[in-house]
Every structure is written in C-alpha cells, then in structure tokens.
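Engineer: I'll drop the sequence and a predicted model, then ask my questions.
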Amino acid sequence: MMAHRGASKAAPANTLAAFRLARDMGAHAVELDVRQCASGELVVHHDPQIADGRIIIHLTKSQLPEHIPTLDEALDACGDMWVNVEVKNYYTEPDYDANDTRTLAVLDVLRRHVAAHGDVNRYLLSCFRRKTVDRAHAEWAALPTAWLTVNVSDAAALARDLRESGHAAVHPEVSRVTKELIDAFHAEGVRVNTWTCDDPARMRELIAWGIDGICTNVPDVALDVLRG
C-alpha cells in the first residue's frame, strides 16, 4: 500500500508531516512529486504553482512556504519505506524540462541516498512523460522505473514495450484497471501499481486480481483491507 503524497487524507499532502504519519501508520510505501525551484533545489509539490498562484520554477527556495520540503528532507522523513518518486514534467506546464535536467538532478539525490543505505530497490522513479522515464533508465539501469498513464489501449503491446525498454512497472489510473490488464503485464514480468484508490471495496477487488501496488490517500484504511 502506497501513501499518495503521504497520508494525505489526514495531513497536508506532500509535507513532512504526511510522510511521517504514513510511516507511523505502517504504510509500505510513499508516492511523492518532485519539481525544481529557481535556485536549483528539488522540492516536493504536486502543482507547478503554490497556493497564491506564483510559479515554483520562478521562485527561490527561500521564497517558498516553509511547509514545502526538499526532496532530501522528504526522503529522510520516509525512513525505511519504499518511495515512488514522481518527476513532474508535463509539456503544458511552465516548468517543462525537455532536456530532463531536473530528472538528472533527481537521480543524483537518489544516488546519494542509495550510497548511504545500499538499497537501490527502495526507490522507483516514475513520470507521465515516457521520454523522461526512458532517460532515467538509460542513465541508471539499476534504478526501477515506471511509466504513469491514464489509458492503456493495448496492454499486451505496452507490456512488451516496457519490458524490452527495461522498465519495472506501469502505473495506470484505477478506473482503467482490469484483471486482464494486470495479467497482460504480469505475463511480461512488469508490475502494476495503480492510482488513486480510497474505496475499500475496489481495493479488495484489485488485491484479488493480483495488483502489485495501490496508491491511496488513506493508507490506514488500505492496510486494514489488506489485513482482512
């Protein structure tokens, strides 16, 4: 069970408090979103702008609200949990990074953390931009990577493509997930982690189908479901 932006139903999303609470609840994993500010720091925030509308890429770290953590701070708060690091890099947004400079900076941070504890499999890098995921794998093949998507039009073809490209997982939106989709990816050795599910009945169905991971705003509820 993966805490979506931390335990975001009970604490402000993508904050140290949300990550620590997810850890205290017993979540297996955390998903968080990474952007970069004008002074170069990698920061954890979902939207390209903060609440007052100012754009993160146009602000220095000192100009950002104190509750927005750096990636280093967030990873430290996650402790021993597995972390899905989503690089925000969408072409319609003001911080779109066609050269994946931000992605390379994320990899540098993850390398430091892996050097400290020795387990590259504690992390996974994901993104909606396929070229970003491919670049990350090309730069660091040992780091698990996943492509985020809403629709999967041909599960078997995409599963083969992701396997051949060296990616560990696909992350489809929860309403599009079927047992047949999961089976198609598993046949190619590709894991399926879905987002975002807070409905216990749907969680039970996904678990029965063999889903690998469920991203949820309510990790405490999800863990109760998993325990039966």
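Structural biologist: Happy to help now that I have it. Numbers count the residues shown, from 1 in each chain.
Engineer: contacts and neighbour counts: CA atoms only from here.
Structural biologist: Noted.
Engineer: who's in contact with the lengthiest helix in the chain?
Structural biologist: In the chain, taking DSSP state H as the definition, the longest helix is helix 101-117. Counting by Cα atoms under 8 Å, 6 or more residues apart in numbering, helix 101-117 makes contact with 35-36, 42, 71-72, 87, 120, 123, 132, 136, 140, all of which sit outside it.
Engineer: then stretch 194-210?
Structural biologist: Applying Cα under 8 Å, 6+ apart, the contact partners of stretch 194-210 are 4, 171-174, 177-179, 182, 211, 213-218, 221-222, 225-226.
Engineer: just the buried ones among those residues, please.
Structural biologist: When burial is judged by neighbour count using 16 or more other Cα atoms under 10 Å, the buried members of the contacts of stretch 194-210 are 4, 171-174, 177, 182, 211, 213-218, 221-222.
Engineer: now, which of those sits nearest Arg160?
Structural biologist: Ile182 (13.1 Å; Cα to Cα).
Engineer: same for the lengthiest strand in the chain, what does it pack against?
Structural biologist: The longest strand of the chain (DSSP state E) is strand 29-36. Other elements packing on strand 29-36 under the criterion 3 or more Cα pairs under 8 Å, 6 or more residues apart in numbering; DSSP states H and E are strand 2-4, strand 42-44, strand 82-87.
Engineer: is it true that Glu31 touches Met81?
Structural biologist: No - contact criterion Cα atoms under 8 Å: Glu31 and Met81 do not qualify, at 10.2 Å.
Engineer: quick one: which of these two has more around it?
Structural biologist: When Glu31 and Met81 are compared on other Cα atoms under 10 Å, the one with more neighbours turns out to be Glu31, at 24 against 20.
Engineer: circling back: quick check: the farthest pair among the contacts of helix 101-117?
Structural biologist: The span of these, defined through Cα to Cα, is set by Gln36 and Val120 at 22.6 Å.
Engineer: tell me which of those two has more neighbours.
Structural biologist: Neighbour count, other Cα under 10 Å: between Gln36 and Val120, Gln36 has more, with 28 against 16.
Engineer: for comparison:
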Amino acid sequence: MAHRGGALHPANLGYENSMHAFEHAVGLGYRYLETDLHATSDGVVIAFHDHRLDRVTDRAGVISQLPWSEVKKARINGHEPIPLLSEVLERFPAIRLNLDIKADNGVLPTAEVLRKMDAIDQVCVSSFSQARVWRIRRELGERLATGFGQQEIARLRFAPFRLNSPGACLQIPEVFGRIRVLTPGLLRRAHALGKQVHVWTIDDPAAMHRLLDAGVDGLITDRTDLLRDVLIERGQWK
C-alpha cells in the first residue's frame, strides 16, 4: 500500500498526498493507495495529513478553520494543488483507497462524499480515534470496510478472547513506544477471526521480508520502489 502515495520515493519527495504521488504509485503498478483526510471549515474533504497547511505547502493555517476557497490556493511543495477526496476517487476508479480520517469534523463530510460517489466498496476507512471509527461505521453501515480502532486493537492484543468487531483489518505499527503491538499471538488471533493485518510504515527491505515471512497480509510503505522490488523478488508482485 502506497503510504501518502509513496512519500519517500525519490520521485515524490516533497509531494506527499498529491496527485503527482498517487499517479506515480499507480504507474509503478500499485493498486492500493493510502491517504489522509481533513475537512475544511465548510465541509470540503481533502487528501492531506497535517491539521495545518504549513509543513508541506506554501500557505499557513489550520485546515478546519479555513474555507475551501482559501485552502485550494495552497500548493504542495509550491507546485501541486491539494486534491479533493472526490477528485482522487474519480481519477482512480479501479484503485482501492485506504482513508485515514484525521479529525472529528471530517467524519460526516467523508461519509457524504462516499455515498454521493457510490464509492463505499472502493475504500477502507481507518482512524486513530476509536470514536471516529464507530461513527463512520454507523453512518455507512455494513458495506463499509474499516480498520480496527485503538480500543479494539488493544483488546485483541492484550486479552486472548474472541472480539466481536465488524472491522475488516488491523492496521498497526510493529512497535508503539515501548509496546510491541505486532506479536505472533495477535497475528494468529486476527487470522482466526478472518481479519487481515497490515503493518505501517515499513521502508526497509529486510523488515519487509521478515514481516511477509511472518504472515502479515499487507505492508504500508513510503518507499514504493523498495516494496515493489521485494515483492517481485518473492514472486508476489502481480
């Protein structure tokens, strides 16, 4: 899965979450893209990671406090416009998208875009916030694939009993602080429940091989070039 379109591929440096990066990943042969979502003050959903424009664009300000008429003037790395979620869905109708909702005000506008564009079956929606995961599930129902929220991941990781969750997958780091999140037991329990396990953000080929050997179902990477090489080497690039 191309994280922010493959943010650390040499061709994409400075252009994370841009159409340039997404198109580059698709051109390499990626069928799964990861991006982040924020909503402007007037409810327009954009593919963007930070809550502020400052780090990667030529403008400043908190996205949730700015209308789209202002946000759309910003340029990623001084050149690329910030894409709308609707534009990404329209540009790549055959590509699966993993959407990470970054703020509470983005949940309902995201649900509306996915309903309007009939794109519920094209996406998997995740969030660091368990409340956001619960809310998007309520809005879009059983058709929507979601990741597990943090509470669901913790229960499956630390409590060895069956977890009743509609989530389709766990999208987790190997380690979070001093806590090892991915363990053989967690992977085994997830698979017993029919859930996939995706690990982020893996940019080292040795780690890619090790995790694939362990049986994880997906890798989320900034180095789309390196993961592609690893999968070709393993005969898993299709």
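Structural biologist: Great, that's in hand. Just so you know, these numbers come straight off a predicted model, no measurement behind them.
Engineer: tell me which of the helices and strands packed on strand 29-36 of the first structure sits most buried.
Structural biologist: strand 2-4 (a mean of 30; mean count of other Cα atoms under 10 Å).
Engineer: residue range for the next helix or strand after that strand in the second structure?
Structural biologist: Per DSSP states H and E, the first helix or strand lying C-terminal to strand 2-4 of the first structure is helix 16-25. Mapping helix 16-25 of the first structure onto the second structure (TM-score structural alignment) gives residues 19-28.
Engineer: neighbours of the equivalent of Arg202 of the first structure over in the second structure, how many?
Structural biologist: By TM-score structural alignment, Arg202 of the first structure lines up with Ala207 in the second structure. The tally of other residues near Ala207 of the second structure (other Cα under 10 Å) stands at 11.
Engineer: ok so, going back, mind checking which of the buried ones among the contacts of stretch 194-210 of the first structure are in strands?
Structural biologist: Here DSSP E is the test, and these give 4, 171-172, 213-216 as lying in strands.
Engineer: distance to Pro65 of the first structure for the helices and strands packed on strand 29-36 of the first structure - can I get that in TSV?
Structural biologist: Listed next are those as TSV, based on distance: least, Cα to Cα, whole Å:
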stretch	distance to Pro65 of the first structure
strand 2-4	21
strand 42-44	11
strand 82-87	20
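Engineer: residues in contact with the helix or strand hosting Arg163 of the first structure?
Structural biologist: Assessed by DSSP H and E, Arg163 of the first structure sits inside helix 155-165. For helix 155-165 of the first structure, the surrounding residues in contact (Cα under 8 Å, 6+ apart) are 134, 152, 168-170, 181, 184-185, 188-190.
Engineer: hmm, which two among the ones in strands among the buried ones among the contacts of stretch 194-210 of the first structure are most spread apart?
Structural biologist: His4 and Pro172 (14.2 Å).
Engineer: re earlier: now the contacts of helix 155-165 of the first structure: which count as buried?
Structural biologist: In these, burial by neighbour count holds for 134, 152, 168-170, 181, 184-185, 188-190, counting by 16+ other Cα under 10 Å.
Engineer: strands - which of the contacts of helix 155-165 of the first structure land there?
Structural biologist: Using DSSP E, the members of the contacts of helix 155-165 of the first structure that fall in strands are 169-170.
Engineer: just put the contacts of helix 155-165 of the first structure in TSV and tack on distance to Ser8 of the first structure.
Structural biologist: Shown next, in TSV, are those (distance: Cα to Cα, whole Å):
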residue	distance to Ser8 of the first structure
Asp134	29
Val152	27
Ala168	26
Ala169	23
Val170	23
Leu181	28
Ala184	31
Phe185	29
Glu188	33
Gly189	31
Val190	28
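Engineer: give me the number of residues near Tyr113 of the first structure?
Structural biologist: For residue 113 of the first structure the amino acid is His, not Tyr. That count, for His113 of the first structure with other Cα under 10 Å as the rule, works out to 18.
Engineer: how much space separates the counterpart of it in the second structure from Ser127 of the second structure?
Structural biologist: If you follow His113 of the first structure across to the second structure using TM-score structural alignment, you land on Met117. For Met117 of the second structure, the distance to Ser127 of the second structure equals 21 Å [Cα to Cα, to the nearest Å].
Engineer: then Arg59 of the second structure?
Structural biologist: 26 Å.
Engineer: those two: which is more packed in?
Structural biologist: The neighbour comparison of Arg59 of the second structure against Ser127 (other Cα under 10 Å) goes to Ser127, with 25 against 16.
Engineer: related to what we said a few turns ago, how about the buried ones among the contacts of helix 155-165 of the first structure, which pair is most distant?
Structural biologist: Across those, the longest distance by Cα to Cα is 21.9 Å; it joins Asp134 and Leu181.
Engineer: follow-up on the earlier one: post-alignment, the match of helix 16-25 of the first structure versus the first structure, mean distance?
Structural biologist: Its aligned residues in the first structure lie a mean 0.7 Å from stretch 19-28 of the second structure after superposition (mean Cα distance after the TM-score superposition for the first structure).
Engineer: what sits up against that stretch?
Structural biologist: Contacts with stretch 19-28 of the second structure, where a contact means Cα under 8 Å, 6+ apart, come from 2, 4-7, 12, 15, 33, 80, 83, 88, 224-225.
Engineer: quick revisit: so can I have a markdown table of the contacts of helix 101-117 of the first structure showing distance to Arg23 of the first structure?
Structural biologist: Output for these, formatted as a markdown table (distance: Cα to Cα, whole Å):
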| residue | distance to Arg23 of the first structure |
| --- | --- |
| Arg35 | 23 |
| Gln36 | 25 |
| Leu42 | 22 |
| Leu71 | 17 |
| Asp72 | 16 |
| Val87 | 22 |
| Val120 | 19 |
| Tyr123 | 15 |
| Thr132 | 28 |
| Ala136 | 27 |
| Trp140 | 27 |
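Engineer: what's the closest of these to Thr60 of the first structure?
Structural biologist: Nearest member of those to Thr60 of the first structure, counting by Cα to Cα, is Gln36, at 9.3 Å.
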